[in-house]
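Give the three-dimensional model of this entry:
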Amino acid sequence: MAAPGLVLQMRVREDADAPARVGYTASRKVGNAVARNRSRRRLRAVVNDVLAARAMPGCDYVLIARAATAGRPYDDLVADLAGALDRIEKKGR
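Prediction:
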């Protein structure tokens, strides 16, 4: 699910009881190495605040940084991830 500050992908694994796993990626389209690392750090912080409580067991999540991730206000990133999770959960039902 795409949002202005990030893209969220989810895949359900076969072992449904396993804890959720999270991966991060930032391509060169995001910017130079400093911008990519900052974007990944910000995504990790958002995951600690939002996804840690809402992650479904047995799922893999991938967060993809966008060009706006590094400069987007933190509260907006939290809202982006929460909204993407809502859309994924709604689609899965």
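
For the rest of this, base every contact and every neighbour count on C-alpha atoms.
Fine.

any idea which helix or strand carries the residue most central in space within the chain?
Geometric centre of the chain, nearest residue: Leu63, 3.4 Å, by Cα atoms, centre = their mean. Assigned by DSSP states H and E, Leu63 belongs to strand 59-65.

Tell me the buried residues in that strand?
The neighbour-count criterion (16 or more other Cα atoms under 10 Å) identifies Cys59, Asp60, Tyr61, Leu63, Ile64, Ala65 as the buried residues of strand 59-65.

Then stretch 2-15?
Buried positions in stretch 2-15, judged by neighbour count with 16+ other Cα under 10 Å: Ala2, Gly5, Leu6, Val7, Leu8, Gln9, Met10.

right, and the helix or strand after the strand holding Leu63?
Remark: after strand 59-65, the chain's next helix or strand is helix 74-92, criterion DSSP H and E.

roughly how far is that following helix from the heart of the chain?
9 Å (Cα atoms, centre = their mean, to the nearest Å).

tell me what that helix is packed against?
Secondary-structure packing of helix 74-92 (3 or more Cα pairs under 8 Å, 6 or more residues apart in numbering; DSSP states H and E): strand 6-12, helix 33-46.

I'd like the structure of this one too, to check against the first:
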Amino acid sequence: MTPTVLTKRADFLAANRGLRNARPGFVLLTRPNDGRGVRYGITVTKKIGNAVVRNRMKRRFRELLRVALAEHGLADHDHVLIGREGGVERDFARMGQELVYALDAARDGKGDPARRPRRGNKKNPR
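Prediction:
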């Protein structure tokens, strides 16, 4: 089964409530999706760089996911990769190994501790 792409914001927000595995070049979010198959999404914010840098990072992530999800992807789960600072310069083979490690950890139910909730300031409360 070929993975499908996440397109709806609600799916990305739901994945954010799932398991989180942070690596130096990316953060992997995984969450069960009620039998919808293997799905993936990629997010790279403007903090990372200009459009050229962000698009390059997304191309690298798509290729990493294409290879890794075929063998190591979690069945009936959503997978979301979030780009981190320095992910563009990181060695491609090393990032592939880190993605496989993160997927294996997610399969075992292991993730990073939950983040503390964000708190807004008085000018911009959240």
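
what's the TM-score here?
Scored against TM-score structural alignment, normalised by the length of structure 1, the superposed chains reach a TM-score of 0.88; 90 aligned residues with a Cα RMSD of 1.3 Å.

nearest to Arg44 of structure 1, of the buried residues of strand 59-65 of structure 1?
Leu63 (9.1 Å; Cα to Cα).

you'd agree that closest one is up against Ala2?
No: using Cα atoms under 8 Å, Leu63 of structure 1 is not in contact with Ala2; the gap is 9.9 Å.

Could you pull out the residues contacting both of those two?
Leu8 (Cα atoms under 8 Å, 6 or more residues apart in numbering).

a markdown table for the buried residues of stretch 2-15 of structure 1, including distance to Leu43 of structure 1?
Formatted as a markdown table, the buried residues of stretch 2-15 of structure 1 follow (distance: Cα to Cα, whole Å):
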| residue | distance to Leu43 of structure 1 |
| --- | --- |
| Ala2 | 14 |
| Gly5 | 9 |
| Leu6 | 8 |
| Val7 | 11 |
| Leu8 | 11 |
| Gln9 | 13 |
| Met10 | 15 |
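
Which pair in those residues has the greatest spatial separation?
Across these, the longest distance by Cα to Cα is 16.8 Å; it joins Gly5 and Met10.

Gln9 of structure 1 corresponds to which position in structure 2?
Using TM-score structural alignment, the equivalent of Gln9 of structure 1 in structure 2 is Leu29.

OK, contacts around that match?
So Leu29 of structure 2 contacts Ala15, Asn16, Gly18, Leu19, Arg20, Asn21, Asp78, His79, Val80, Leu81 (Cα under 8 Å, 6+ apart).

go with 7 Å
Ala15, Asn16, Gly18, Leu19, Arg20, Asn21, His79, Val80, Leu81 (Cα atoms under 7 Å, 6 or more residues apart in numbering).

next one: Val88 of structure 2
Val88 of structure 2 makes contacts with Met57, as judged by Cα under 7 Å, 6+ apart.

Tell me how far the aligned partner of it in structure 1 lies from Ala35 of structure 1.
With TM-score structural alignment as the criterion, the equivalent of Val88 of structure 2 in structure 1 is Ala70. Using Cα to Cα, to the nearest Å, Ala70 of structure 1 is found at 6 Å from Ala35 of structure 1.

now do Pro57 of structure 1
According to Cα to Cα, Pro57 of structure 1 and Ala35 of structure 1 sit 31 Å apart.

thought Arg40 of structure 1 was touching Tyr24?
Yes: Arg40 of structure 1 is within contact range of Tyr24, at 6.4 Å (criterion: Cα atoms under 7 Å).
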